[in-house]
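Trainee: quick one: sequence plus predicted model below, questions after.
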Amino acid sequence: MSAPITTAFGEAVPPAPHHSVTVHMGRWDTVEKYGADSSAVIPHFKNAYPRMKPHRDIVKLANAVLKHIGCAAKESCLLFTSLQSAHECMGYSVSSARNQGKGRKPVPISRISVISLAAKDPFYAVIFPLEYQPVVAGFWSTPGAGVSSRFAEANLSHLDQLRAPVTTTGRVAREQGEKRPSFDGPDHQVLRERIVSYLERAPLDPQEQMPVADDVYLYPTGMAAIYKPHRYILDEAPGLTVLFGMAFMNTLTAFDEYGPGFKHFGHGSDADLLALESFLDEERAQGRRVQAIWVEFPANPLLVTPNIARLRELADEYDVVLGIDDTISSWANVDVTAQADILVTSLTKSFNGYADAIAGSAVLNPASLRYTRLKPLFERLYVPELYVDDAAAIERNSRDYLSRTIRLNANAEALVMYLDSCARDPASAVCAVHYPSINASGAHYRRFMRPTTSEFTPGFGCLFSVELDDLDTTRAFYDALNVHKSVHLGAPFTLAFAYTMCTYKKDLPWAAQYGLRPTQIRISAGLEDTEILLKDFKVAVEAAGRVKAGRG
């Protein structure tokens, strides 16, 4: 067994660098509390996933801004590196859609403003009354377009240079002559070229036209790499968005809150494909536009793999943009570029790999029928917001991406094989494991696995979910599992997250219709010794088994 976890609740997972993106959530009791009211738990985190709660350096910089401009104690602010994002935050906050009841109302437009500042770098602050913090914070947690902890750290060291602001109030519009951030240095170019090199490595079709570095767009977070292209497309042609299959919770929120609405085909099954085709046919017949189909490959958290080849056919037939999020499978393992119009990836996960930096990428497929439409759109609306220090950190960390992916794949596969053997034992409290190698939809994953080379054998990624008999055995398994409990994946350490309970405890019937159950624990395998991990999981399985046997 590994050494017992001693990290305190709310602390970053060791080695806990200053810019850690993890938080140890502790035992099952915290899961219950978080699911019931996350806003009562997150403030007690000393560290957090960046979109959960602004990093302490960001809070310090925001407070310095408020002090500098002489705002009253009852004011608050969010910080952005571009006026585009600041104005989007403002538009979100004043929208009538924020009229959510329970005392939550949109911010009156007269009480919110955008100011421009500069210390080491230029940036923007959205200023609003503190009482509206829960409303405005929704823009921080979903689009992921705020400043990073490294940006805040760098600018805190130059507060003596903080310059007087210019205020823009009232209307939400792009200022003429906006000075865009100049975050596009040598490290950004290396990252773009490295991403292209992995997309080109061991292709399924060597004759396929591949993206070049100029087709790679870098964003401050993985969610921003979805949210921003979504906004670009809406800017060109407003219309409904389709989400095919389940997806990370914030992706659902982004499509729900930004735009005219979305249609969800949450199972990602063959039956859903037929329903999607009927839906697209009806929308076309009624003269209504469907602007994009988005899909995860495979889907979070049950790792169902959609039939993206058929989605590609439907997107072409109905002239719809197809966006594919390949974060979980990862470029090393699969080649899905040719199926996508836009390929989006959270670089925060296995590409960066060390849980200490956040970023995302969107890659345009030059062979796409929609490339000539999308390329000018991206060139017109894209703002380079990935901070230079974050780009530098990810460039360093991603140098060993392939070798780390080998280990992540192997550890996940070993754990899945063990847990699957338990699931086939009627006496075990483990009743199912969800992973592309054993899921019924796995054939769709295998179809796009890259060929094996001398340096790399593709696998099925680091993420899987294990399902227990009931809540009592789930609690026993979770509390006995000697790994850190945290959101995140692709880290050097193994993480367990009670995804459904933390995300959908208030709406379990809705989640259940898509196969999401509170008895499922999502696991992100890390880089630890495989045999030690297996022993740790065996202890947890046995603890759950004792609870089950005790009821017999």
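Mentor: Great, that's in hand.
Trainee: hey, let's count contacts and neighbours off CA atoms from now on
Mentor: Noted.
Trainee: buried ones in stretch 126-144?
Mentor: 126-129, 132-133, 135-144 (16 or more other CA atoms under 10 Å).
Trainee: might one say that K74 is in contact with L130?
Mentor: Yes: look at K74 against L130 with CA atoms under 8 Å: they come within range, at 5.2 Å.
Trainee: would you list every one of the helices in the stretch 351-500 of the chain?
Mentor: Under the criterion DSSP state H, counting those that start in this stretch, the stretch 351-500 of the chain contains helices at 371-381, 388-397, 401-423, 442-446, 471-480, 499-504.
Trainee: for E528, find the nearest of those.
Mentor: Closest to E528 of the helices of the stretch 351-500 of the chain, according to CA to CA: helix 401-423, at 7.9 Å.
Trainee: which residues does the closest one contact?
Mentor: Contacts to helix 401-423, defined as CA atoms under 8 Å, 6 or more residues apart in numbering, come from residues 332, 350-353, 428-433, 435, 456-464, 466, 490, 524-528, 530, 533-534, 537.
Trainee: just the buried ones from those?
Mentor: 332, 350-353, 428-433, 435, 456-464, 466, 490, 524-527, 530, 533-534, 537.
Trainee: quick one, strands of the stretch 51-200 of the chain?
Mentor: For the stretch 51-200 of the chain, the strands defined by DSSP state E, counting those that start in this stretch occupy 75-80, 113-118, 122-129, 166-169.
Trainee: next up, a second structure to put side by side with the first:
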Amino acid sequence: MAPQTITTPLGHSLPPEGPHAIAVHVPGWDAVAALRRGDPEIFAALRFMYPRFGPFNEVAQLAKKITALLTLPDTHTALLFTDPLVVALARRHAASPHRKPDAPRVAADELVFRAVDFAVAGVRLFIVAFPAARAASIIGVWQDPGIGVSSRLAEALLKEEGTAVAWDGAGEAPPATYLPEGPEHRELRERVVGLVERGVEGGYGVGEGHVFLTGTGMASIFRVHEMAMRVRPGTVVALGAIFHSSWHLFDESEGGFKHFGRCDDGTALDELEVWLEGEKTAGRTVGFLFVEFPSNPILVSVDLKRLRQLADKYAVPLVIDETIGSFCNIDVMPAADIIVSSLTKSFSGYANVMAGAIIFNPSSTHHTLLHTALRSTFHNDLFLADAAVLLSNSASYLARSAVLNRNALAIATTLAASAADPLSPISSVLYPPFTSTHANMAAFLRRATPDFPAGPGYGCLLSVDFVDVAYSQAFYEALQFYKGPHLGAHLSLAMNFCEAVWGAEPATAQYHAGYNMRPEQVRLAVGLEEAEDLVDTVRVAVDVVVELKRRGIPDKEVEEGKE
């Protein structure tokens, strides 16, 4: 069957297009990188945007309304939060040495802090305003912690007039109201508990009180990081590929950041053990260890059993991001002190709401210290309307996950068959059954249960690696998938992830390529389409690059460039 041509215009969401869509279609190999750079032509075409990239639609409208209310200069824009912690974050972020030297920096005296009350909604917002021309050097405060207001909250607040609070940013911020919880929050926590405990003989003793919901997946990581730095300030250690916002968050950690990249063999854990021994000998504290299981976008599964042994040996908490593997497939509680997950992805499944979860292991030796520390300062930032949508979406989580697992495996198997052909420009398929670290993930697959008859699988995400970036680009352009950031949605998405995320930072990109995060890769996030249709669609794109290889392209181009 010939693949259906995607006609959705650039800047629109996945169909059916709704008012709070979070996935945007940005076709073209160079388009996502242009989006990252803030290309004005790309931005002019955007009708939607992944919410953590920056304020958009309802959030941008509310920001504009508030800047007018506060009589801020027309040259200024604003970021909106419910947590006053952002005041200190913004000041630290603006002054950070990690800001790019060629970016127009926001000076300390250019930051404007205000607060606005919305009496009917009972919400107090904290405003970080700055000259719009300097947004590139401060937008990380929105992107990396993930604690900005959601589009549904902004939509609700647009219905009433705000009142400026008598505070000019000096001294301590006025008290926060935060966001109220509803029964949906309790039901969501109970659903997460059920998924964590599902199929576990004897159970782990995880209860509703061990689960904390956040407004985004990154907010979960941020809250854990902020809590850990209060009670055990020290170096954050990450292993393997981690999400770029996690990287930036840790890179600016006041306790320092250490990364071990190569996790497809024992190299990284050997180096980690030597390093931890050195830190112990020197009397320095390690805040926590962090790993994605498996990792995005290269699908490496670290040896969690050995990593757990090292965490125990050196008394360091281990935080595991299970988003890519997902609750239905993997059970990492035996290895984790804390689990974090982006509920935005396959748990939600419909690309129309954001949320995250933090789950504590009650058996952890660090549980009392860490759980008490987070509970003592935690405030809800998941808006009621978002919680309601997430609760509704996630009711079909297990059924959808079975389809996602099936579709991803079908595509990976097709691509692996092509990779086995010496005439193919595909060098490898990055999906757990086809990687050298498959056994590491298989060791943490869940037991089959009656409510998930298909049994555990390997998730919705895979990547395909080509021998030359020209083939990657040709495959990407020929592939009739939606193009853009996101995973776990109802429709399939492709993204030239490494090129788009790290392409503007050659030195950083070269470092990541050292553990196989390469620009020659295309990341695929499968959806709920029929498996046969997806396989046919992928085969058409594979045929394009195989034909290019047969004709000696780009080999001829390389040779011509040498002349």
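Mentor: Perfect, thanks for sending it. It should be emphasised that the depicted structure is a prediction, and the values quoted were computed from it without experimental measurement.
Trainee: now the helices for the stretch 51-200 of structure 1?
Mentor: Using DSSP H, counting those that start in this stretch, the helices assigned to the stretch 51-200 of structure 1 run over residues 56-68, 83-94, 133-141, 149-156, 186-200.
Trainee: helices or strands up against the helix or strand just after the longest one?
Mentor: Scanning the chain past helix 186-200 of structure 1 towards its C-terminal end, the next helix or strand to appear is strand 216-219 (assignment: DSSP states H and E). Using 3 or more CA pairs under 8 Å, 6 or more residues apart in numbering; DSSP states H and E as the contact criterion, the secondary-structure elements in contact with strand 216-219 of structure 1 are helix 186-200, strand 360-364.
Trainee: what's the local residue count around the aligned partner of N411 of structure 1 in structure 2?
Mentor: Under the alignment (TM-score structural alignment), N411 of structure 1 pairs with N407 in structure 2. For N407 of structure 2, the count of nearby residues is 27 (other CA atoms under 10 Å).
Trainee: N407 of structure 2 and S463 of structure 2: what is the separation?
Mentor: 14 Å (CA to CA, to the nearest Å).
Trainee: and for A410 of structure 2?
Mentor: Going from A410 of structure 2 to S463 of structure 2 by CA to CA gives 13 Å.
Trainee: okay, the two: which has more neighbours?
Mentor: A side-by-side neighbour count of A410 of structure 2 and S463, using other CA under 10 Å, places S463 first with 23 against 16.
Trainee: quick one: contacts for that one?
Mentor: Per CA under 8 Å, 6+ apart, neighbours of S463 of structure 2: P297, I298, L299, V429, L430, Y431, Q521, V522, R523, L524.
Trainee: correct me if wrong: the fourth one contacts D465.
Mentor: Yes: using CA under 8 Å, V429 of structure 2 is in contact with D465, at 6.2 Å.
Trainee: run a quick neighbour tally on R27 of structure 1.
Mentor: Number of residues near R27 of structure 1 (other CA under 10 Å) recorded here: 17.
Trainee: skipping adjacent residues, who's closest to it in space?
Mentor: Counting by CA to CA, 6 or more residues apart in numbering, D479 is the residue found nearest to R27 of structure 1 once chain neighbours are left out, at 5.6 Å.
Trainee: and the residue nearest the centre of structure 2, what does it touch?
Mentor: Nearest to the mean C-alpha position of structure 2, by CA atoms, centre = their mean, lies F243 at 5.6 Å. The contact partners of F243 of structure 2, taken as CA under 8 Å, 6+ apart, are N296.
Trainee: show me what it aligns to in structure 1.
Mentor: Using TM-score structural alignment, F243 of structure 2 pairs with F248 in structure 1.
Trainee: just to revisit the earlier point, Serialize the helices of the stretch 351-500 of structure 1 to CSV and add fields for distance to E313 of structure 1.
Mentor: What follows is those, written out as CSV (distance: least, CA to CA, whole Å):
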stretch, distance to E313 of structure 1
helix 371-381, 16
helix 388-397, 35
helix 401-423, 30
helix 442-446, 15
helix 471-480, 41
helix 499-504, 32
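Trainee: of all those helices, which lies closest to L218 of structure 1?
Mentor: helix 388-397 (9.1 Å).
Trainee: which of the helices of the stretch 51-200 of structure 1 is buried the deepest?
Mentor: helix 83-94 (a mean of 23; mean count of other CA atoms under 10 Å).
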